[in-house]
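In: Pasting the sequence and the predicted model now:
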Amino acid sequence: MSAPEPTANLLTSRHRRRKDMSMVVTQDIRAKAEVCYGDETCREKIISLLTEKGLPSGLITVLEEIEEYRYIKDTGFVSLKHKSKGKDHKFDKVAVCYDNEVTAYFEPNRIRNLTGVKAKEFLIWITLSEIYVSGDIPAALITFKTPAGFSKSFPLSSFSFKDEEEANEVLEAKIGKLKGVKL
């Protein structure tokens, strides 16, 4: 009989400590976050944040029935939960799929460490990890980047509402769809 390797025990105990630390951090993040519930309130908060950070207002607001919004101002961490899992939306030039939970860190003109969002390219859904805006309006571009480092850019106007009236029309259509009433 041979004795168990000390390295294996050491790795196991380190793994346990690391796992415990991540749980503490998660609880810490939840404690620091500004939390909102309900579609209307959450939608207002995310639109305000997108505008404040210089990102297009239509980028994430296409989600239906947003249940929860968490935001930590110090780090820029955002978490959104909505009822529909695998919600697809077709923008002018790209199809995007949102998981029922989307998380990211928001910075001026940039979303990094993005989870829960995929884009369709040549019939394949590709996970996105970063979105950023570059250039001056009206020629600004929005770029989607994958964890592998591949990226593709589109005109910023493809993801923005042209005016408040269009944003309201989209919102009313979504509400009508939820109630089963055609507008």
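Out: That came through, no problem. Just so it is clear, the model here is predicted, and its values are computed rather than measured. Numbers count the residues shown, from 1 in each chain.
In: going forward, measure contacts between C-alpha atoms and count neighbours the same way
Out: Noted.
In: what's near enough to touch Thr146?
Out: 126-130 (CA atoms under 8 Å, 6 or more residues apart in numbering).
In: Okay, and which of those residues map to strands?
Out: Counting by DSSP state E, the contacts of Thr146 place 126-127, 130 in strands.
In: before we go on, here's another structure to hold up against the first:
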Amino acid sequence: MAAEKVGGIVKKGHEEGQKLATSILQQFQLPQGILPLAEVIEVGFVESTGYVWIVQAKKVEHEFKMISKLVSYDTEITGYVEKKRIKKLKGVKAKELMLWPPVSEITVDEPPTGKIHFKSLAGITKTFPVEAFA
């Protein structure tokens, strides 16, 4: 087990893992649809650091229809959650023209404006309506 996982709550299996992932998103005021998961193997969360990890059986590609955006989720997704934000995100890519830049940070506006921002490692930030991920 990696050092950052020490002291974490771990749920195994799709149903329990999905429940934990959903409750983390709710707790940190992030849109429920931001992580469309399939065949979850394990979800873990370390409350003291905000470190979260999700392991799923296979890579998932999901199209957010409202914004016509295709997003790819690897078999392992990790990051650090805090109120209205996920930082140091790994395992998520959004299709941008012909490229798949990794998404490194997701932030929801505070105070709420109905906007959510996705920042890639390349420094590109895209803004969308939050309801696209409800």
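Out: Sure, I can see it. Please read these numbers as outputs of a predicted model, since none were measured by experiment.
In: Any idea what the TM-score comes out to?
Out: Put the two chains on top of each other and the TM-score (TM-score structural alignment, normalised by the length of structure 2) is 0.92; 132 aligned residues with a CA RMSD of 1.3 Å.
In: which among the ones in strands among the contacts of Thr146 of structure 1 gets closest to Lys118 of structure 1?
Out: Closest approach between those and Lys118 of structure 1, by CA to CA: Thr127, at 4.3 Å.
In: Which residue in structure 2 aligns with that closest one?
Out: In structure 2, the residue paired with Thr127 of structure 1 is Pro102, using TM-score structural alignment.
In: Skipping its backbone neighbours, what lies nearest that match in space?
Out: Leaving aside its chain neighbours, Pro102 of structure 2 sits nearest to Lys93 (4.3 Å; criterion: CA to CA, 6 or more residues apart in numbering).
In: how about that neighbour, what's its partner in structure 1?
Out: Superposed on structure 1 with TM-score structural alignment, Lys93 of structure 2 falls opposite Lys118.
In: Give me the number of neighbouring residues for that match.
Out: By other CA atoms under 10 Å, the residues close to Lys118 of structure 1 number 22.
In: does it sit in a helix or strand, and which one?
Out: In the assignment (DSSP states H and E), Lys118 of structure 1 maps to strand 110-121.
In: Mean distance of that strand to its aligned residues in structure 2, please.
Out: With mean CA distance after the TM-score superposition for structure 1, strand 110-121 of structure 1 departs from structure 2 by a mean of 0.3 Å once superposed.
In: What are the buried residues along that strand?
Out: 110-112, 114-119 (16 or more other CA atoms under 10 Å).
In: distance of the match of Thr127 of structure 1 from Phe133 of structure 2?
Out: Look at Pro102 of structure 2 and Phe133 of structure 2: by CA to CA, to the nearest Å, they are 18 Å apart.
In: Please apply the same query to Pro101 of structure 2.
Out: Distance from Pro101 of structure 2 to Phe133 of structure 2, counting by CA to CA: 19 Å.
In: Map Ser72 of structure 2 across to structure 1 for me.
Out: In structure 1, Ser72 of structure 2 lines up with Cys97, judged by TM-score structural alignment.
In: do the same with Thr22 of structure 2
Out: Aligned partner of Thr22 of structure 2 by TM-score structural alignment: Ile47.
In: if we can go back for a sec, just name the closest of the buried residues of strand 110-121 of structure 1 to Leu11 of structure 1, please.
Out: Nearest to Leu11 of structure 1 among the buried residues of strand 110-121 of structure 1, with distances taken as CA to CA, is Thr115, at 28.3 Å.
In: Now do the contacts for that closest one.
Out: Listed by CA under 8 Å, 6+ apart, the contact partners of Thr115 of structure 1 are 102-104, 127-129.
In: Sort out which one of the residues you listed lies nearest Lys174 of structure 1 for me.
Out: Val102 (19.4 Å).
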